[in-house]
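Asks: structure of the sequence below:
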Amino acid sequence: MSAPVIGITCYVEPASFTVWNTTAALLPHAYVEHVARTGAQPVLLPPIADPAAVLPRLDALIVAGGGDIDPARYGAPRHPAASHIHGFRDEAELSLVRAALDAGLPFLGVCRGLQILNVALGGTLHQHLPDVVGHTGHSPAPGAYGRLPVQVTPGTLLAKALGTTELTPHHYHHQAIDRPGPGLTLTAHAEDGTVEAAELDSHPFALAVQWHPEMTEDTSLFQALTDATHPRRP
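Replies: Have a look, this model is predicted:
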């Protein structure tokens, strides 16, 4: 059997490499490494991907981290702390996720990917967590990950994938789910009540986490995604 193909959404940002300074479609290599370690073939999806052209060629989809979603997408005015908003990426990823869910494609969201999933389903976001929880522990400083304990609901898809209900992962987010979209079950929380994971009840494998699983050696979430492709493949 050939390796499953897993699409990973990527950034479009100013970048510097060798002698060039230019706009680039890019992604932290840790995502690629983790997918490859599960035996799958990673493919990067820039935010111009046409769902109708791309999804039939994929066995699973990962929506990676990134900047904030335009709050107009969920009917809210923009908070002063909202940043790195790219409307073209919002549009591409929301379309891709909705089509992937409709097709029953195995799905994993990471950080922004959880927020995209929620907004795609009609949910809303807290735009600046310090206003809600009173601290900056989820994103303590630019380029610095927070480490906060997370409790996972026993018996959930997430708990089975992780093999545990307690962990202290890498956090780097100042936004989080406020009102969950219809059909979305909240499956993990930080001690301050922040939603840290969710999964879609009606889907065979659609889950997303607010933390960054690619920042550890543990590939359990990525392995669970790859394993979820097997029943779909000949």
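Asks: please make it C-alpha for all contacts and neighbour counts, starting now.
Replies: Will do.
Asks: Pro106 reaches Leu58, doesn't it?
Replies: No - with contacts counted by C-alpha atoms under 8 Å, Pro106 stays clear of Leu58, the gap being 9.6 Å.
Asks: show me which of the two is the more surrounded one.
Replies: The residue with more neighbours, out of Pro106 and Leu58, is Pro106; 25 against 19, by other C-alpha atoms under 10 Å.
Asks: so how far is His203 from the more buried one?
Replies: Separation of Pro106 from His203 (C-alpha to C-alpha, to the nearest Å): 8 Å.
Asks: which residues are in contact with whichever strand or helix holds Glu91?
Replies: Following DSSP states H and E, one finds Glu91 within helix 87-102. If you take C-alpha atoms under 8 Å, 6 or more residues apart in numbering as the criterion, helix 87-102 is touched by 9, 11, 47-51, 55, 61, 63, 69-70, 106-107, 116-117, 119-121, 203, 206.
Asks: shouldn't Tyr147 be in contact with Tyr172?
Replies: Quick fix: residue 147 reads Arg, not Tyr. No - counting by C-alpha under 8 Å, Arg147 stays clear of Tyr172, with 9.0 Å between them.
Asks: now for the two: what residues contact both?
Replies: Counting by C-alpha under 8 Å, 6+ apart, the shared contacts of Arg147 and Tyr172 are His138.
Asks: please generate a structure for the following sequence too, so the two can be compared:
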Amino acid sequence: MSSSDLAVILPRVIIVSRRSLRKNKFVDFVGEYHLDLIVGYGAVPVIVPRVAGVHTLLQSFEPIHGVLLCEGEDIDPSLYEVEETSLSNEELEEIRRLHVSDTAIDKEKDTIELSLARICLERNIPYLGICRGSQVLNVACGGTLYQDIGKELARCCPDEKKVVHMDYENYDGHRHTVKIVEETPLHQWFKESLKDDMEIQVNSYHHQGVKRLAQRFTPMAFSSDGLIEGFYDPDAYCPEEGKFIMGLQFHPERMRKANSDEFDYPGCTAAYKEFVKGVIAYQKKLNCATKVPKSLKLDKELEQKRNVIVRSFSLAKTLYAGGHNIRHLRESDLKPGAEFLESNIALSLQQENRLMQMGATVRNASSYMERLKLNAKREKLARVVMGKMTIEQLSELNMFYNMMGQICSDMLEMKQLQNVSVDLL
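Replies: The predicted model follows:
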């Protein structure tokens, strides 16, 4: 099997590239750990470049089987803060100085990622948000964020419960405690590593976080200062069925022992493993929904029935084009078509249009045949009556109908001219 065949078969996970400021220098970056895990579990990463206008071209990246959004700069506060911020101008300026690499708002990235998140929510496409990606998910669903944890959350938190959520000098080595909520996916993934306190040490790298969690989500983990460190949609979580909507504020993919690829806990890779499982299941479900069924091979009896129905529609079409010219047409000839339509009430629009072209109005065939029979009786009766009339009476009757015909023609012509005049005004 060629590499091009694999690209078609394997499910596609959309990942947005990031541009981050580190040491006063812009560097294009996508975490290789994310890519390694996605590929390792059987999906293909498709990178969406963070360039102007790409949010209008997201349909070009179809089919989308999953979306993974990772770290990045702060989300524009105007996208989630409906009320005035409690932070003063001096505090906002201090935040910008302390977190210069994160407070450089990237509106194009915001637009791209929020668009992808909403596509996932509308179509139930698997979504995994890590760090900023979890914040994007919450904002997309109407939730809000702390613009700065240190200024907003820590000010009302006792000293013993305060948490350092980021360390610029020790990115991968920094850890802090989170408490896992029971009966959640995180509980299931880290179960063998949890003690009675239900706590693990996680790697995080953020100065913002979830303030008000969107209503559809359920928390999975909290830090000691009360910050939500993980959440999911319980109604959209079943990887085996292609359902996976989740946000994690910490970085399980980077929780590795110093100078080693060994993970801190066996459950660190579970989020990616289950996410890709959901992506694969979603791809299969999508393929089944769009797959065109092969033509059925009919046995002789079914083929004969089909021909009878097709003939019925064909006769109906000819009948309504000029029914009185069909000789020896019986009502039983139209009955198969009428019965077929009566028994098949769930037809697609394409099928209905096709049946109309074939004379699908056979639903009314019986009444039409009755009218033809009635007209024939009337014609026979008229011939009997007129046969008893004199030549003078027949001549006067003929002149009367000729005169009425001429009047009708004149009135029709007049009305048509009037309609044309109205159209021209």
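Asks: care to give me the TM-score?
Replies: Overlay of the two chains. TM-score (TM-score structural alignment, normalised by the length of the first structure): 0.86; 228 aligned residues with a C-alpha RMSD of 2.5 Å.
Asks: which other helices and strands does the helix or strand just after the helix holding Glu91 of the first structure contact?
Replies: Sequence order places strand 107-110 as the next helix or strand after helix 87-102 of the first structure, per DSSP H and E. Here strand 107-110 of the first structure touches strand 60-63, strand 206-209, helix 220-229, going by 3 or more C-alpha pairs under 8 Å, 6 or more residues apart in numbering; DSSP states H and E.
Asks: strand 107-110 of the first structure corresponds to what range in the second structure?
Replies: Aligning strand 107-110 of the first structure against the second structure (TM-score structural alignment) gives residues 127-130.
Asks: please state the offset of the longest helix seen in the second structure from the chain centre?
Replies: What stands out as the longest helix in the second structure, according to DSSP state H, is helix 391-424. Put simply, helix 391-424 of the second structure sits 60 Å off its chain's centre (C-alpha atoms, centre = their mean, to the nearest Å).
Asks: which parts of the stretch 201-350 of the second structure are strands?
Replies: 209-212, 218-223, 228-238, 243-248 (DSSP state E, counting those that start in this stretch).
Asks: of the contacts of helix 87-102 of the first structure, grab the buried ones for ChimeraX.
Replies: Buried residues among the contacts of helix 87-102 of the first structure (16 or more other C-alpha atoms under 10 Å), as a ChimeraX selection:
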select :9,11,47,49,51,55,61,63,69,70,106,107,116,117,119,120,121,203,206
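Asks: just the ones in strands from the contacts of helix 87-102 of the first structure, please.
Replies: Here DSSP state E is the test, and the contacts of helix 87-102 of the first structure give Thr9, Tyr11, Leu61, Val63, Phe107, Ala206 as lying in strands.
Asks: now do the contacts for the fifth one.
Replies: Going back to what we said before, that points to Phe107 of the first structure. Counted by C-alpha under 8 Å, 6+ apart, Phe107 of the first structure has contacts Ala60, Leu61, Ile62, Val63, Ala100, Leu101, Phe205, Ala206, Leu207, Ala208, Leu225.
Asks: roughly how far does it sit from His86 of the first structure?
Replies: Here the criterion is C-alpha to C-alpha. By it, Phe107 of the first structure lies 22 Å from His86 of the first structure.
Asks: over to the third one?
Replies: Leu61 of the first structure sits at a distance of 20 Å from His86 of the first structure (criterion: C-alpha to C-alpha).
Asks: the fourth one now?
Replies: When distance is defined by C-alpha to C-alpha, Val63 of the first structure is 15 Å away from His86 of the first structure.
Asks: middle-most residue in the second structure, spatially?
Replies: Nearest to the geometric centre of the second structure sits Arg123, at 2.7 Å (C-alpha atoms, centre = their mean).
Asks: do you know how far that residue is from Glu199 of the second structure?
Replies: From Arg123 of the second structure to Glu199 of the second structure the distance is 34 Å (C-alpha to C-alpha).
Asks: counterpart of Val178 of the second structure over in the first structure?
Replies: Under TM-score structural alignment, Val178 of the second structure pairs with Val150 in the first structure.
Asks: and for the residue nearest to that match when sequence neighbours are not counted, the neighbour number?
Replies: Nearest non-adjacent residue to Val150 of the first structure, counting by C-alpha to C-alpha, 6 or more residues apart in numbering: Ala190, 4.5 Å away. The number of residues packed near Ala190 of the first structure is 17, by other C-alpha under 10 Å.
Asks: Tyr33 of the second structure too?
Replies: So Tyr33 of the second structure, with other C-alpha under 10 Å, has 11 neighbours.
Asks: so it sits right up against His251, yeah?
Replies: No - checked against C-alpha under 8 Å, the pair Tyr33 of the second structure and His251 is beyond contact range at 10.1 Å.
Asks: if we can go back for a sec, redo the helices and strands packed on strand 107-110 of the first structure as TSV? Include distance to Leu96 of the first structure.
Replies: Converted to TSV, those look like this (distance: least, C-alpha to C-alpha, whole Å):
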stretch	distance to Leu96 of the first structure
strand 60-63	9
strand 206-209	14
helix 220-229	17
